[in-house]
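1. Fold the following and give me the result.
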Amino acid sequence: MGDVLSGKPTWRGARPNLPAGPVVSLAYKVPVAKRGELLALLSDAFPFYERPGGIRMGLYESRDEPGLFLEVVAYASEADREADDLRLETPAYKEVLANWHALMEGELQVMRLQPVELGASALEIAPASPGDIEAIWHQRWGLPVHTLHRHFWPGEVQGLGAFTGTGLLRGLITWAQEGETVEIVSMDALEPRRGTGTLLLEALEKQLFAEGVRSLRTMVSNDNGDSTAFFQKHGYRLVEIHRDAVERIRQAKPSIPERGKYGIPIRDLWELRKEL
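-> I've put the predicted structure just below:
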């Protein structure tokens, strides 16, 4: 609960990795004396609400008025929101809601929101938390993430995220430093071809150059021509093909598929480098 929502000085709280579907915001007041009861209730209620999948909850508290809370309920799709509405009629949900309402003073303000498409220029680049990294990796890569010589867990890398003004995470780049070289471990743009990847890569290169880093490398599997083209467009050069590297990694991570994009067998890692 204590993390500051970057760029939003009025509210403090958790910044969830929100899905890109409909959002419901709930604003309400709780007596300061009952604040602890509310947090205890929601600590159990949030996992309960999220369990069916397709739902992500976030909680914020006003900096200026303690006890004034904003809950954000984000859905992966309209179908997930409609299914959640039906679950509200079940006895278990009604019990949680009754306990929640009992803590409030004043009226509950509900707002239903629809996502608005924004270009990369509207995104804020900010450090990504281990929770942000874990959420994206779990969704897109599986844990841990393997590169040529080792595997990484979310807490072992640094990350930059591309966030909308409401905290939606729309892209992520992670890296780890080995000696004088930095390896880009992962790059994810959740809405491809909108400039998010370029924004993240340029921000990372600028930051690393200021820190004295002069060499960057990344590994791309042989089926991923789109990523290879992206990095080459930004000045990276193919320096080595590590034959059968993915075959060796697959022994430790059997979930890696045999075939990837365009049905190409996934066997090798291509190493690309750039001198800053």
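2. can we go C-alpha only for contacts and neighbour counts from here?
-> Will do.
3. What is the neighbour count of residue 95?
-> If you count neighbours by other C-alpha atoms under 10 Å, residue 95 ends up with 11.
4. Hmm, I typed the wrong one, I wanted residue 68.
-> Count around residue 68 with other C-alpha under 10 Å applied: 20.
5. Enumerate every residue touching it.
-> Counting by C-alpha atoms under 8 Å, 6 or more residues apart in numbering, residue 68 touches 27, 28, 29, 30, 61, 62.
6. List the buried residues in the one helix or strand residue 136 maps to.
-> Assigned by DSSP states H and E, residue 136 belongs to helix 130-140. Residues of helix 130-140 classed as buried by neighbour count (16 or more other C-alpha atoms under 10 Å): 132, 133, 134, 135, 136, 137.
7. Now render the residues you listed as CSV, adding distance to residue 196.
-> Output for the buried residues of helix 130-140, formatted as CSV (distance: C-alpha to C-alpha, whole Å):
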residue, distance to residue 196
132, 16
133, 16
134, 19
135, 18
136, 15
137, 17
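8. Closest to residue 174 out of those residues?
-> Distance to residue 174 across the buried residues of helix 130-140 (C-alpha to C-alpha) is lowest for residue 133, with 8.0 Å.
9. do you know how far the closest one is from residue 91?
-> 35 Å (C-alpha to C-alpha, to the nearest Å).
10. Let's see this one next, to set against the first:
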Amino acid sequence: MESCVAAVDIPVIGSLNGASLSGWAETARRMQETGAAALEVNPYAVPGDLGVPGSAIEERHVEIVHAVKDAVSIPVAMKLSPFFSATGTVCHMLDAAGIDGLVLFNRFLQPDIDIETMLVRPAVTLSAPYEAGLARTWIAILRGHVRASLAATTGVETGADVAKYLLAGADVVMTASALLRHGRSYAATLLADLSAWMERKDFATIDDFRGLLAIGTDVHAGDFERAGYVAALSHAKETYGDFLVRA
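-> Purely as a prediction, here's the structure:
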């Protein structure tokens, strides 16, 4: 961390994953001491114990927030899984616990099966734009309902993908897969494409359109989503024909 901070002129955000509350806190403290401007805590874990209730997993996330926030004075964000039973409730819990940012969503590494050797193989795949829909949906729902900043991750391949996340209400848009595919200089391409789109749409600043397509705070999110579901089915029928089986 220290060498990275010394090598660049931009703020460096440290990402950490821990196993115990004391480990989370101590690692966070050391990263702040070595120059991190902010932290992203990443509680990457697949709950394999079938006896652990969802409420215990949610409470563990809150405990991690308290432990890290008590250990440092810099901003702290949490990278979330998309697999909570009530994502909105969890986000409200973390917001109340004092988290400064929510990163939506983490991508779990899912192994593959080799049917010839009959072995489980590790698999690391880069994200694709089609995966961004879930994160955009929740950012649009959460915009205006939480104090924490909203960071978008997953499925950012083009400037258009950046614009979509910003229209949904993201404060920050992140990408790793696009840079791994195209190289570090591709970041400039993303920014140039976003600027060109903004010029075509007569937006002078990002704040002119950030959250323009978020779900309003006076709109019932459930009703909004239901209307979207019905509209999607109608569009699918127009596109693919009457594929619905009626009882």
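11. May I have the TM-score of the superposed chains?
-> The TM-score (TM-score structural alignment, normalised by the length of the second structure) is 0.25; 124 aligned residues with a C-alpha RMSD of 7.0 Å.
12. Output the contacting helices and strands for the helix holding residue 136 of the first structure.
-> Packing contacts for helix 130-140 of the first structure, counted by 3 or more C-alpha pairs under 8 Å, 6 or more residues apart in numbering; DSSP states H and E, involve strand 169-178.
13. could you give the angle of the strand it packs on to helix 130-140?
-> Interaxial angle, strand 169-178 of the first structure versus helix 130-140 (axes from the mean of the first three to the mean of the last three C-alpha atoms, to 10 degrees): 100 degrees.
14. and strand 169-178 of the first structure, which residues are buried?
-> 169, 170, 171, 172, 173, 174, 175, 176.
15. Check stretch 80-98 of the first structure too.
-> Of the residues in stretch 80-98 of the first structure, 80, 81, 84, 96 count as buried by neighbour count, 16+ other C-alpha under 10 Å.
16. Among those, which pair sits farthest apart?
-> Greatest spatial distance among the buried residues of stretch 80-98 of the first structure (C-alpha to C-alpha): 80 and 96, at 19.6 Å.
17. Now distance to residue 48 of the first structure and secondary structure too, for the buried residues of stretch 80-98 of the first structure, in JSON lines please.
-> JSON lines is the format used below for the buried residues of stretch 80-98 of the first structure (distance: C-alpha to C-alpha, whole Å; DSSP: H, G, I helix; E, B strand; the rest coil):
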{"residue": "80", "distance to residue 48 of the first structure": "15", "secondary structure": "helix"}
{"residue": "81", "distance to residue 48 of the first structure": "15", "secondary structure": "helix"}
{"residue": "84", "distance to residue 48 of the first structure": "12", "secondary structure": "helix"}
{"residue": "96", "distance to residue 48 of the first structure": "10", "secondary structure": "helix"}
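18. ok, these vs residue 188 of the first structure, which is closest?
-> The nearest member of these to residue 188 of the first structure, counting by C-alpha to C-alpha, is residue 80 at 24.1 Å.
19. So the closest one sits against residue 55, correct?
-> Yes - with contacts counted by C-alpha atoms under 8 Å, residue 80 of the first structure reaches residue 55, the gap being 7.3 Å.
20. is it true that residue 162 of the first structure touches residue 188?
-> No - taking contacts as C-alpha under 8 Å, residue 162 of the first structure lies outside contact range of residue 188: 9.9 Å.
21. Those two: who's more crowded?
-> Counted by other C-alpha under 10 Å, residue 162 of the first structure and residue 188 do not tie: residue 162 has more neighbours, with 27 against 20.
22. Tell me the secondary structure of that one, please.
-> strand (DSSP: H, G, I helix; E, B strand; the rest coil).
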